[in-house]
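**Q** only the shape, not the letters, is given here:
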């Protein structure tokens, strides 16, 4: 047509419906029907799920209301923990025995479960050979000869072992408690000799060893059998009756004794002359243990017993000990505040440098009356501040033992040759 633009076309005309006839509805497509059916299906699924959830929740709520409530059990009264000195973070160490002046709480029967479960203390120990666990059915006893009260008795096996112990010893006050055992003061009825009885539950013993005769026993007893024979600087193991549920260690105990922690607190700090004598005895005890192939790993004032009558110092509590080795240790056992910096930084340590580090802390506690790092000081600073009243030889020895680099610390024999140990002024 004239006047139409090129490229444009008129839309086709819609057909008009006939008069009197209704217009036909458009027929739905198959896709629309499928969508509608799918929507109805999911609507039904949602409704069914909500109904089931609501019905189940209501039913569970009704059952909970109908269920009889159990009566609340009375909470057991916890006994106070009798630990000497301030609480410390211990990893792998049972709490040491306190002095005989501890609270006179009456002890439960020996080997009885009435004492309650020991508080769990996480412990990481060195893996040692021969830690297979024997059966817990028979009662056994071992005797280790040594000075002090004689170990001349025999404990009957099996069921009569507990009765025999009660007939031979009279238990006294609780001296100390830890994650692996309890220590009681006791008296041997045959001669009235004072002893200490350490009771350890069998399920708390993680490492076992073998005595020279092939007897399987906890590693602590194996180490004590190595070091507590004829040497006065280490506590003597008199016998170790093994009961079905626990193991009992009978140890010597001086008549008048006090752990070094309480000994220092009673005097605030020790004069250098008194500290020198006690420190020399500790060094001799450590050298004796080293010569026997034993590493104590928990040297601190609480684990040193002082005989108030003779002034003799005794190293106690080998619960964190292990066999001495030349290679590195990758598991720590002992008190964390006495751990060397190489353990905190790298996760390993050698036996002798770690022992020298703990001996340096021990000497600092003797002459200063406090732990050098307890107040949160950073161990990476330079010089260790020490009181002006101390001699230059004592300051030099403490700082030498507390060298940050383990290679810079002295050997054990170097400590015996230091001028302070001989009261020789430095040039």
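**A** Great, that's in hand. Worth saying up front: this structure is predicted, and the values here are computed from it rather than measured.
**Q** all contacts plus neighbour counts: C-alpha atoms, from now on.
**A** Noted.
**Q** find the nearest non-adjacent residue to residue 408, please.
**A** residue 400 (7.5 Å; C-alpha to C-alpha, 6 or more residues apart in numbering).
**Q** can you give me the neighbour number for that neighbour?
**A** Residues within reach of residue 400, counting by other C-alpha atoms under 10 Å, total 17.
**Q** tell me who's in contact with residue 246.
**A** Applying C-alpha atoms under 8 Å, 6 or more residues apart in numbering, one finds that residue 246 lies in contact with 111, 199-202.
**Q** residue 334: which of those residues is nearest?
**A** Using C-alpha to C-alpha, residue 200 is the member of those that sits closest to residue 334, with 17.5 Å.
**Q** am I right that that closest one is in a strand?
**A** Yes: counting by DSSP: H, G, I helix; E, B strand; the rest coil, residue 200 is located in a strand.
**Q** distance check, the nearest residue in space to it that is not next to it in sequence against residue 165.
**A** Closest residue in space to residue 200, ignoring its immediate chain neighbours: residue 181 at 4.3 Å, by C-alpha to C-alpha, 6+ apart. Distance of residue 181 to residue 165, given as C-alpha to C-alpha, to the nearest Å: 17 Å.
**Q** give me the more crowded residue out of the two.
**A** Here residue 181 and residue 165 are compared on neighbour count by other C-alpha under 10 Å; more neighbours surround residue 181, at 24 against 20.
**Q** how near is the more buried one to residue 66?
**A** Taking C-alpha to C-alpha as the measure, residue 181 falls 46 Å from residue 66.
**Q** before we move on, what about residue 345?
**A** In terms of C-alpha to C-alpha, residue 345 sits 58 Å off from residue 66.
**Q** got it, and residue 383?
**A** Relative to residue 66, and taking C-alpha to C-alpha, residue 383 is found at 71 Å.
**Q** do a quick rundown of the helices in this protein.
**A** 30-66, 160-168, 219-227, 260-265, 272-291, 341-346, 351-368, 392-401, 412-416 (DSSP state H).
**Q** below is structure B, check it against A:
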């Protein structure tokens, strides 16, 4: 179903119950970064991704727009994370944007609101940062419902600030690329800004690292209301202290206007 830096994702079927399908994420042990292993009395020593996903399936911490781990197992080479399929087959937002040339404002808003809802839950309730928000990590089920996937770069906010860059360069905030220590939430907001721009304009706002660090935002045309581009600008504020929080994103006029 897909391939990433640390492994691959496959659709599998249960031998005992062939009607049951699961998504299996292979996480190659030798590729797991040294500082992302964590000890847990119940789980043993596991990658932080499994620890976070296990935490997010507790009562009160589940969220309809966040992928849910069913379980995990391991062999000498890999960890295998079991997840329920989201739509058969689900499609990631990257492919969906390529496929659907004429998304209207309400559809863009519906998709983006769900991603924001997931991040709001992570930042304010679970106290987790995702750190790899991008179109490829948003899965649509064919009925307009989304799930945020891939917690391979996630971390607990209490363990910050962070010094090591993880995630995807195109979605990285300027302060992270400059090698400054960062708290994580602001990086997620910047990535949301890139994501919304990509949904609206079908391209990335910045073409390389130099542009991310110091280039005015391209606004080729105004496809939707001015509130939409205002929200993008305020999420892509290079001044970390001025950048919106996730609660401010949710309360922005574009998000609250039907």
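**A** Now that the structure is in, tell me what you want to look at. A quick note: this is a predicted structure, and the numbers were derived from the prediction, not measured.
**Q** any idea what residue 248 of the second structure aligns with in the first structure?
**A** Residue 248 of the second structure maps onto residue 414 of the first structure when the alignment is built from TM-score structural alignment.
**Q** residue in the second structure matching residue 285 of the first structure?
**A** Match for residue 285 of the first structure (TM-score structural alignment): residue 118.
**Q** which ones are touching the nearest residue to that match once chain neighbours are set aside?
**A** Sequence neighbours aside, residue 65 is the residue nearest to residue 118 of the second structure in space, at 5.6 Å (criterion: C-alpha to C-alpha, 6+ apart). Applying C-alpha under 8 Å, 6+ apart, one finds that residue 65 of the second structure lies in contact with 114-115, 117-118, 145-148.
**Q** now residue 65 of the second structure: how far from residue 83 of the second structure?
**A** Residue 65 of the second structure sits 13 Å away from residue 83 of the second structure, going by C-alpha to C-alpha.
**Q** kindly report the same for residue 58 of the second structure.
**A** Residue 58 of the second structure sits 15 Å away from residue 83 of the second structure, going by C-alpha to C-alpha.
**Q** out of the two, which sits in the busier spot?
**A** The residue with more neighbours, out of residue 58 of the second structure and residue 83, is residue 83; 18 against 9, by other C-alpha under 10 Å.
**Q** over in the first structure, tell me which residue corresponds to the more buried one.
**A** Matched by TM-score structural alignment, residue 83 of the second structure corresponds to residue 251 in the first structure.
**Q** hmm, that match is touching residue 234, no?
**A** No: contact criterion C-alpha atoms under 8 Å: residue 251 of the first structure and residue 234 do not qualify, at 10.6 Å.
**Q** residue in the second structure paired with the residue nearest to residue 408 of the first structure?
**A** Under the alignment (TM-score structural alignment), residue 400 of the first structure pairs with residue 234 of the second structure.
**Q** next up, the contacts around its match.
**A** Going by C-alpha under 8 Å, 6+ apart, residue 234 of the second structure touches 242-244.
**Q** residue 243 of the second structure versus that one, what's the distance?
**A** Distance, residue 234 of the second structure to residue 243 of the second structure, using C-alpha to C-alpha: 6 Å.
**Q** what does residue 106 of the second structure give?
**A** Distance from residue 106 of the second structure to residue 243 of the second structure, by C-alpha to C-alpha: 25 Å.
**Q** the more surrounded of the two?
**A** Between residue 106 of the second structure and residue 243, counted using other C-alpha under 10 Å, residue 243 has the larger neighbour count: 19 against 11.
**Q** can you pull the contacts of that one?
**A** 186, 189-190, 234-237.
**Q** with distance to residue 75 of the second structure as extra columns, can I get those residues in JSON lines?
**A** Shown next, in JSON lines, are the contacts of residue 243 of the second structure (distance: C-alpha to C-alpha, whole Å):
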{"residue": "186", "distance to residue 75 of the second structure": "37"}
{"residue": "189", "distance to residue 75 of the second structure": "36"}
{"residue": "190", "distance to residue 75 of the second structure": "37"}
{"residue": "234", "distance to residue 75 of the second structure": "46"}
{"residue": "235", "distance to residue 75 of the second structure": "42"}
{"residue": "236", "distance to residue 75 of the second structure": "42"}
{"residue": "237", "distance to residue 75 of the second structure": "45"}
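**Q** between the residues you listed, which sits nearest residue 252 of the second structure?
**A** residue 234 (9.9 Å).
**Q** if I look at that closest one, how far off is residue 143 of the second structure?
**A** Separation of residue 234 of the second structure from residue 143 of the second structure (C-alpha to C-alpha): 30 Å.
**Q** how many neighbours does residue 416 of the first structure have?
**A** Residue neighbour count, defined by other C-alpha under 10 Å, stands at 14 for residue 416 of the first structure.
**Q** how far away is it from residue 276 of the first structure?
**A** 11 Å.
**Q** what of residue 291 of the first structure?
**A** When residue 291 of the first structure is compared with residue 276 of the first structure (using C-alpha to C-alpha), they lie 22 Å apart.
**Q** for those two, indicate the residue with more neighbours.
**A** Set residue 291 of the first structure next to residue 276 and count neighbours by other C-alpha under 10 Å: residue 276 wins out with 20 against 13.
**Q** was I right about that one contacting residue 421?
**A** Yes: the pair residue 276 of the first structure / residue 421 is scored as a contact, 6.4 Å apart, by C-alpha under 8 Å.
**Q** burial count for residue 298 of the first structure?
**A** When neighbours are counted by other C-alpha under 10 Å, residue 298 of the first structure comes out with 26.
**Q** what residue of the second structure matches up with it?
**A** Using TM-score structural alignment, the equivalent of residue 298 of the first structure in the second structure is residue 132.
**Q** if I look at the closest residue to that match other than its chain neighbours, how far off is residue 126 of the second structure?
**A** Using C-alpha to C-alpha, 6+ apart and skipping the chain neighbours, the partner closest in space to residue 132 of the second structure is residue 167 (4.6 Å). The gap separating residue 167 of the second structure from residue 126 of the second structure is 20 Å, by C-alpha to C-alpha.
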